[in-house]
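Engineer: below are the sequence and a predicted model; questions follow.
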Amino acid sequence: MTPRTPAPGSVTEATCTRCQILKPAAAFYANPLTRKGLHSRCIECMKDVGALRREVPKTTAAEATCNVCGWLKPSSEFHVNRRRFNGLTNRCRACAQDYYQAKRRGIIEYQRQHRWEDARVRMASDARRRDRKHGRESDIKAKDIVIPRACPVTGKPIYHGYGVRMAWSPCLERIDKSKGFVKGNWRVVSWEAVEASGWQLTRT
């Protein structure tokens, strides 16, 4: 915004709504949306208001009320936030810790669910690709794959999401090797069980 020099015949002066002083039009910023074509506050008052908004409190309040639990607590129970008027956060330390722990648990659960979902998609896609390569019939879909918590062969837990293939990673195995991945002809086992039964035989 730039100061406006009024054209001949237009408004030559106006009163600031903050300091209530009658000033020439050059002391106001231009605002074409108003009737006079000027801001309601003069340039000096607008700069003062901006400075007050940017002012950082040098001291914190002795006590404050938590917006979550509603308790009045001393300032030592809050984190410092210099951007707020009292220099303290709106949540106490205990409520803030509970909030972020719950948020972290939600994120971890979301990631865990999507890791398993992505694993099923990749396993189904890989199985269909292998059946096409060898000319076998295949009707496997990601939603039909159920990854057990433990391997049915070794009895050990199955995990996923480490980014590399490990002994406990899930893998699809055909029960009848003469057929493709059709309904009822596959099961999910760990890579340890696959390698123990013969990697070449199972992966073809």
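Structural biologist: Looks like it arrived, so ask away. Residues are numbered from 1 along each chain as shown.

Engineer: could you use CA atoms for every contact and neighbour count after this?
Structural biologist: OK.

Engineer: so which elements touch the longest helix seen in the chain?
Structural biologist: Counting residues, the longest helix found in the chain (DSSP state H) is helix 93-134. In this structure, helix 93-134 makes packing contacts with strand 170-174, judged by 3 or more C-alpha pairs under 8 Å, 6 or more residues apart in numbering; DSSP states H and E.

Engineer: downstream of the strand it packs on, the next helix or strand is which one?
Structural biologist: Going down the chain from strand 170-174, the next helix or strand is strand 186-190, by DSSP states H and E.

Engineer: residues in contact with that following strand: which ones?
Structural biologist: 145-148, 151-154, 158, 167-175 (C-alpha atoms under 8 Å, 6 or more residues apart in numbering).

Engineer: equivalent analysis for stretch 47-54, please.
Structural biologist: Against stretch 47-54 from outside (C-alpha under 8 Å, 6+ apart): no residues.

Engineer: centre of the chain to it, how far?
Structural biologist: Once both centres are worked out by C-alpha atoms, centre = their mean, to the nearest Å, stretch 47-54 turns out to sit 33 Å from its chain's centre.

Engineer: which of the contacts of strand 186-190 are buried?
Structural biologist: Under a neighbour-count criterion of 16 or more other C-alpha atoms under 10 Å, the subset of the contacts of strand 186-190 counted as buried comprises I145, I147, C151, I158, A167, W168, S169, P170, C171, L172, E173, R174.

Engineer: also this one, for the comparison:
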Amino acid sequence: MDSTFTTHLTSAIIAAKAAKLEERRERHRRNAKEHYWRTLQTEPRKAMLLNARRAARRFNVPINITVEDIVIPARCPAFDIPLERSNGVAGEASPSVLRLEPQLGYVKGNVIVVSAKAARDPLARTLLFKALKADPKVVA
């Protein structure tokens, strides 16, 4: 056999394996997205837990909460607006898991569900945290 032919054959095999691997990765990404959207529609607390896990990895903080620890109230404790899920991008009234003490992470007793608007607003978070420290039953 010619060494050039062997080199080309080896390159072709490597390229084919790489293409197959990339196709498998893309299929996995597509299936993961579909699974997430189905979960969001049927089990919003589970989807919120998946988002919290992703955020915990991103911010390198601990996480030990379960689906049972995520309690979605009827109204936002900070703005007193009704919480409702939206499709696609989170709206102002979408429920969001918030860490009371950010450095502690997503641990039991350190998370609360508020509206996405309250989660993004630093002043609302600060006032909510002060109210919770003064009287933890504010959220109940």
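Structural biologist: Great, that's in hand. Owing to the predicted nature of the structure, the values given are computational and were not obtained by experimental measurement.

Engineer: TM-score of the superposed pair?
Structural biologist: Overall, the chain-to-chain superposition scores 0.54 on the TM-score scale (TM-score structural alignment, normalised by the length of structure 2); 85 aligned residues with a C-alpha RMSD of 2.1 Å.

Engineer: picking that back up, need the buried ones among the contacts of strand 186-190 of structure 1 in a markdown table (columns: distance to H79 of structure 1).
Structural biologist: Written out in a markdown table, the entries for those read as follows (distance: C-alpha to C-alpha, whole Å):
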| residue | distance to H79 of structure 1 |
| --- | --- |
| I145 | 48 |
| I147 | 44 |
| C151 | 48 |
| I158 | 42 |
| A167 | 45 |
| W168 | 43 |
| S169 | 43 |
| P170 | 45 |
| C171 | 48 |
| L172 | 51 |
| E173 | 54 |
| R174 | 58 |
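
Engineer: which two of those residues lie the greatest distance from each other?
Structural biologist: Looking at those by C-alpha to C-alpha, the two members farthest from one another are I145 and A167, with 19.4 Å of separation.

Engineer: so who does V107 of structure 2 touch?
Structural biologist: With contact set as C-alpha under 8 Å, 6+ apart, V107 of structure 2 has these partners: P62, I63, N64, I65.

Engineer: can you pull up the most central residue in structure 2?
Structural biologist: N51 (1.1 Å; C-alpha atoms, centre = their mean).

Engineer: what residue of structure 1 takes the place of that one?
Structural biologist: Under the alignment defined by TM-score structural alignment, N51 of structure 2 corresponds to D126 in structure 1.

Engineer: next, count neighbours for A96 of structure 1.
Structural biologist: 17 (other C-alpha atoms under 10 Å).

Engineer: measure it to T89 of structure 1 for me?
Structural biologist: 9 Å (C-alpha to C-alpha, to the nearest Å).

Engineer: what does W186 of structure 1 give?
Structural biologist: The span separating W186 of structure 1 from T89 of structure 1 equals 56 Å under the rule C-alpha to C-alpha.

Engineer: same question, H160 of structure 1
Structural biologist: Noted for H160 of structure 1: a distance of 39 Å to T89 of structure 1, by C-alpha to C-alpha.

Engineer: name the residue in the two with the higher neighbour count.
Structural biologist: Between H160 of structure 1 and T89, T89 has the larger neighbour count (other C-alpha under 10 Å), namely 22 against 15.

Engineer: which strand or helix spans the more buried one?
Structural biologist: T89 of structure 1 belongs to strand 88-92 when assigned by DSSP H and E.

Engineer: cool, V146 of structure 1 as well?
Structural biologist: Applying DSSP H and E, one finds V146 of structure 1 in no helix or strand.

Engineer: who are the contact partners of it?
Structural biologist: Taking C-alpha under 8 Å, 6+ apart, we find V146 of structure 1 in contact with V188.

Engineer: which residue in structure 2 aligns with it?
Structural biologist: Using TM-score structural alignment as the criterion, the counterpart of V146 of structure 1 in structure 2 is V71.

Engineer: what distance do you get for that match to N51 of structure 2?
Structural biologist: Separation of V71 of structure 2 from N51 of structure 2 (C-alpha to C-alpha): 15 Å.

Engineer: do the same with K133 of structure 2
Structural biologist: Between K133 of structure 2 and N51 of structure 2 the distance is 26 Å, computed by C-alpha to C-alpha.
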